[in-house]
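In: fold the following and give me the result.
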Amino acid sequence: MGPAATGETGVAVELRQLRYFLEVARELHFGRAAEALRVAPSAVSQQVARLERELGTPLLDRSHRAVRLTEAGQRFAPRARAVLDAANAAADSVRVPSRVVRLGTSAGLGTRIAALAERAQLAEPPIRLELSYAPADDRLAAVGAGRLDAAVVRGDSRASAELDFTEVWTDELVIALPSAHPLAAEAAIPLGALAGVPLRIVPRDRNPDLHDTVYAAAAESGFVPTIAGEFGDALHEGFAALAIGPPSWTVFYAGHAQTLAIPGVSFVPATVGPDGRGLFLRAFVVTDARRPLSPVLAEFLDLCRRAGA
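Out: Sure thing, here's the model as predicted:
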């Protein structure tokens, strides 16, 4: 890649070097920066070292376990960000306008995303969604690194100053339990009725928002769940344990449940509290707070809000 800038002193840096340095400055860790950039850690280390040699001063303090910005690095980082933003703006000024949104999502959001894609195609001119499927943490890292324009996540426990969380809709959670269980025939299940039935749920460190929502609803219903085991990414194994194992229950997104037909498993709405309200989890579209929204991304956000209204 050619130099990004050459001054009277002969200093020349590459945009790639700036991008790698800024990712290390954000993560304060070469390994995590390399993972976010999807390159080898040695490549990040080499490019940052070349940048420092070109500038004639260290930008990072590597003498401690944790990487730190030197005083020069702290002064350089915002200017490096400005250079990258200016380069992107220059490219955008001559590029044919793109009506594409690179969107991070998950399989469990399938029905919502399919409806969004249909609405996006009805925009004038149409907006095309390029979907990337990954765990929530990876989606957010990709937004921060600029590899994705936006990501859809449920819950905002991962919110940070670098990311904007825009609430777009709420997703209902339903109870999944064995079809042979007496409660499976009910039109809706008061959550307190499950106090004596063990719960299967994803570990909190993998989905804190879902975990906390269920535990808060259980507490409001007067009990603390007894854990029967995990309900993880291997859905067929989780549903098999529900269908043929000892009585247990889990929660599942209603929109996803509507697309499934699992022998021996029933999906039933839940009610919580004396008002009998449903069990819901908020969904957000996440964008990079450090970059201004492009016109097409702002239009897509508005489309998401209207879809959830």
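In: drop to CA atoms for contacts and neighbour counts, all remaining ones
Out: OK.
In: please identify the buried residues of the longest helix belonging to the chain?
Out: If you go by DSSP state H, the chain has its longest helix at helix 71-94. Of all the residues in helix 71-94, those buried under the rule 16 or more other Cα atoms under 10 Å are 73, 76, 77, 80, 81, 83, 84.
In: got it, and stretch 227-244?
Out: By 16+ other Cα under 10 Å, the buried positions in stretch 227-244 come out as 228, 231, 238, 239, 241, 242, 243.
In: same question for stretch 300-309.
Out: 300, 301, 303, 304, 305.
In: centre of the chain to that stretch, how far?
Out: A distance of 18 Å separates the centroid of the chain from that of stretch 300-309, by Cα atoms, centre = their mean, to the nearest Å.
In: hmm, who's touching that stretch?
Out: For stretch 300-309, the surrounding residues in contact (Cα atoms under 8 Å, 6 or more residues apart in numbering) are 101, 116, 119, 120, 127, 166, 167, 168, 169, 170, 285.
In: thinking again about what came up before, show me what the helix or strand following the longest helix of the chain packs onto, helices and strands only.
Out: Using DSSP states H and E, the next helix or strand after helix 71-94 towards the C-terminus is strand 100-105. Contacts defined by 3 or more Cα pairs under 8 Å, 6 or more residues apart in numbering; DSSP states H and E place strand 100-105 against strand 128-133, helix 136-144, strand 150-154, helix 295-308.
In: tell me the helix or strand right after strand 100-105.
Out: Trace forward from strand 100-105 with DSSP H and E and the next one is helix 110-121.
In: one more, so I can put them side by side:
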Amino acid sequence: METRELRYFVAVAEELHFGRAAHRLGMAQPPLSRAIRRLERRLGAPLLLRTSRTVALTEAGEVLLQEGRAALDAVDAADRRTRRAALGAHPGLVLVVKAAAAGEFLATLLEAYAVEPGAVGVDVQLCGVGEQEPMLRDGRADVALLHLPHDSADGFDTEVLHTERQVAVLPAGHPLASRARVRLAEVTALPGLPMPRWPDPDGRYPDGPGPQVRDSTQLYRLIALGRAAAVLPESVRTHLRDDLAAVPVDDAAPVTTVIAWPAHCRSRAVADLVRVASAVAGGQRPNRSPSR
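Out: Have a look, this model is predicted:
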């Protein structure tokens, strides 16, 4: 298969509409349809079920969509990382972090890594919810802080940094705000305070009654106005305003923060950053790596 064919198929599989896929790809619909049929003939399997009104994926098409996305991410990552490597022997690292998680730990990590022998520059990029994983997969980042189970670490090497419980973030004057603890069902069923809806990596929001949000600042304002509630990692307490309250949720799954990097990575700089992150998370002084 050619990369071009994979891009064609993924566009059709995601849009489930040849017209929209052709527009997205900047091409006419007939050659796109012919390209997909040629791909099906070469693979010896139908990838799409077509009617006059609908397009659906076959089981084989579902497999190729998942594998094709991964393959295209790998191609993009190879392109970006090769271009960055051409800038010099030590082009630096790109570390991507969810903006709401950029707190004291990150500052301590960067300070500790900066004094390592042979440390390279670290470009910290703050992103919205769920954006770290695709940035790491497609080569825009070398290292990421991910939060399990909300992010997927499939295909990455990881080191666990810490695990924390979750809290319900509520308006300070709400009756539940004075409780010592709550249960998840109590929070998700609050009248007038729906859970927020976050966009997926493609910018699309799931269906539901909650407000559409893109960042923590927007979310906190909505909660303070009595328009939403949220269940978030306990570390958000350090960012909360006076008009918000955080109450532990007894039965919410804990959130584990990991530092993640591509499984095939052989970068000494990445290895050093991971080692320092693990030491900082454990409250230890990093063991210095030898000078290069």
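In: related to what we said a few turns ago, ok, so of the buried residues of helix 71-94 of structure 1, who is nearest residue 190 of structure 1?
Out: Of all the buried residues of helix 71-94 of structure 1, residue 190 of structure 1 sits closest to residue 81, with 52.0 Å by Cα to Cα.
In: now the closest one: how far from residue 17 of structure 1?
Out: From residue 81 of structure 1 over to residue 17 of structure 1 the distance is 12 Å, taken as Cα to Cα, to the nearest Å.
In: that older thread, which members of the contacts of stretch 300-309 of structure 1 are the farthest-apart pair?
Out: By the measure Cα to Cα, 127 and 170 form the most distant pair in the contacts of stretch 300-309 of structure 1, at 23.2 Å.
In: ok, these two, which is more surrounded?
Out: residue 127 (21 against 16; other Cα atoms under 10 Å).
In: and the closest residue to residue 50 of structure 2 other than its chain neighbours, what helix or strand is that in?
Out: Among residues not flanking residue 50 of structure 2 along the chain, residue 56 sits closest, at 6.6 Å (Cα to Cα, 6 or more residues apart in numbering). Using DSSP H and E, residue 56 of structure 2 falls within strand 55-57.
In: for that strand, packing partners?
Out: Strand 55-57 of structure 2 makes packing contacts with strand 48-50 when contacts are defined by 3+ Cα pairs under 8 Å, 6+ apart.
In: show me what the strand it packs on is packed against.
Out: Contact here means 3+ Cα pairs under 8 Å, 6+ apart; on that basis strand 48-50 of structure 2 packs against strand 55-57.
In: SS state for the residue nearest to residue 228 of structure 2 when sequence neighbours are not counted?
Out: Take residue 228 of structure 2 and drop its neighbours on the chain: the residue closest to it by Cα to Cα, 6+ apart is residue 193, 4.1 Å away. Classification of residue 193 of structure 2 using DSSP: H, G, I helix; E, B strand; the rest coil returns coil.
In: for residue 193 of structure 2, what are its contacts?
Out: 210, 223, 226, 227, 228, 229.
In: pretty sure residue 40 of structure 2 is in a strand, no?
Out: No: counting by three-state DSSP, residue 40 of structure 2 is not found in a strand; it is helix.
In: how many neighbours does it have?
Out: 16.
In: roughly how far apart are it and residue 33 of structure 2?
Out: Computed as Cα to Cα, the residue 40 of structure 2 to residue 33 of structure 2 distance reads 11 Å.
In: same question for residue 246 of structure 2.
Out: 53 Å.
In: more neighbours, the two?
Out: Neighbours were counted for residue 246 of structure 2 and for residue 33 using other Cα under 10 Å; residue 246 has more, 26 against 16.
In: correct me if wrong, but that one is in a strand.
Out: Yes: the assignment for residue 246 of structure 2 (three-state DSSP) places it in a strand.
In: so it sits against residue 237, correct?
Out: Yes: applying Cα atoms under 8 Å, one finds residue 246 of structure 2 in contact with residue 237, separated by 6.7 Å.
In: what residues are shared contacts of these two?
Out: Common neighbours of residue 246 of structure 2 and residue 237 are not found (criterion: Cα under 8 Å, 6+ apart).
In: using the three-state scheme, assign residue 169 of structure 2.
Out: strand.
In: residue in structure 1 paired with it?
Out: Matched to structure 1 by TM-score structural alignment, residue 169 of structure 2 sits across from residue 176.
In: then residue 101 of structure 2?
Out: Checking TM-score structural alignment: residue 101 of structure 2 goes with residue 109.
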